[in-house]
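S.K.: only geometry, no sequence info:
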């Protein structure tokens, strides 16, 4: 869960793994930012399209608290351990558009500084 373990040597950030067929349906490509959401909450994660996960399944780690991935997990708890059911949550994914991205262009008769 934290950066105090050797997991930082395995992954440097939380990413959302999604099957190629699911990604295609949602117009997602590796490197895009995806909105992972459920009835409980939502987070934005970088997408990695891969066949490492089955179609209809998404996966992410939750090592980096700034992403707050637990916001999308359900309220259920394992009866034996009383831990949250991290691996059994119904979620949806959609591409976050770049509609708010702005590009500064020099106005006519304005010099560019390099």
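M.R.: Cool, the structure landed. Source: prediction; values computed, not measured.
S.K.: only C-alpha atoms for contact and neighbour calcs from this point on.
M.R.: Fine.
S.K.: name the helices or strands packed onto the biggest strand by length in the chain?
M.R.: Counting residues, the longest strand found in the chain (DSSP state E) is strand 42-49. Strand 42-49 sits against strand 15-18, strand 33-37, with contacts defined as 3 or more C-alpha pairs under 8 Å, 6 or more residues apart in numbering; DSSP states H and E.
S.K.: dump those into TSV; add mean neighbour count and distance to residue 24 as well.
M.R.: Shown next, in TSV, are those (neighbours: other C-alpha atoms under 10 Å; distance: least, C-alpha to C-alpha, whole Å):
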stretch	mean neighbour count	distance to residue 24
strand 15-18	24	10
strand 33-37	21	13
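S.K.: save the ones you listed as CSV, and put in distance to residue 45 too.
M.R.: Shown next, in CSV, are the helices and strands packed on strand 42-49 (distance: least, C-alpha to C-alpha, whole Å):
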stretch, distance to residue 45
strand 15-18, 6
strand 33-37, 5
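S.K.: let's bring in a second model and compare:
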């Protein structure tokens, strides 16, 4: 896994150890961001069931100002934090170790994600 485009293009990302998480492949990530990429101009990203954090990190690399990562599994949270350190995005990220429904309820009162 790697960052496909943007300021951290080519940076390798760790995958979550074990077989509980299936990372988004580079090919799928590239297709997704080819569709939504032209709409990136600052803003906030929300990476639910974040796993390794690849999608949120890709968003940061392409110009999002902040990303919130949500996953309830300890190994995933550790991997996200490692990948954020590798890409130097720790100051632009918030990692929540919570159930997605709980996190969404808490995030509802904040600035919208766009």
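M.R.: Sure, I can see it. Remember, it's a predicted structure, so these values are computed and weren't measured experimentally.
S.K.: give me the TM-score for this pair.
M.R.: The TM-score (TM-score structural alignment, normalised by the length of the first structure) is 0.23; 54 aligned residues with a C-alpha RMSD of 5.4 Å.
S.K.: looking at the helices and strands packed on strand 42-49 of the first structure, which is nearest to residue 93 of the first structure?
M.R.: strand 33-37 (4.7 Å; C-alpha to C-alpha).
S.K.: name the helices or strands packed onto the closest one?
M.R.: Under the contact definition 3+ C-alpha pairs under 8 Å, 6+ apart, strand 33-37 of the first structure sits against strand 42-49, strand 92-95.
S.K.: buried set for the first one?
M.R.: Looking back up the chat, that one is strand 42-49 of the first structure. For strand 42-49 of the first structure, the neighbour count (16 or more other C-alpha atoms under 10 Å) marks 42, 43, 44, 45, 46, 47, 48, 49 as buried.
S.K.: tell me what the following helix or strand past the longest strand of the first structure is packed against?
M.R.: Per DSSP states H and E, the first helix or strand lying C-terminal to strand 42-49 of the first structure is strand 58-60. Packed against strand 58-60 of the first structure, as judged by 3+ C-alpha pairs under 8 Å, 6+ apart, are the following elements: strand 15-18.
S.K.: if you count neighbours, what's buried in the helix or strand that comes right after the strand it packs on?
M.R.: Sequence order places helix 20-25 as the next helix or strand after strand 15-18 of the first structure, per DSSP H and E. Using 16+ other C-alpha under 10 Å as the test for burial, helix 20-25 of the first structure gives 20, 21, 22, 23.
S.K.: now tabulate those in TSV and tack on distance to residue 35 of the first structure.
M.R.: Listed next are those as TSV, based on distance: C-alpha to C-alpha, whole Å:
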residue	distance to residue 35 of the first structure
20	17
21	17
22	14
23	12
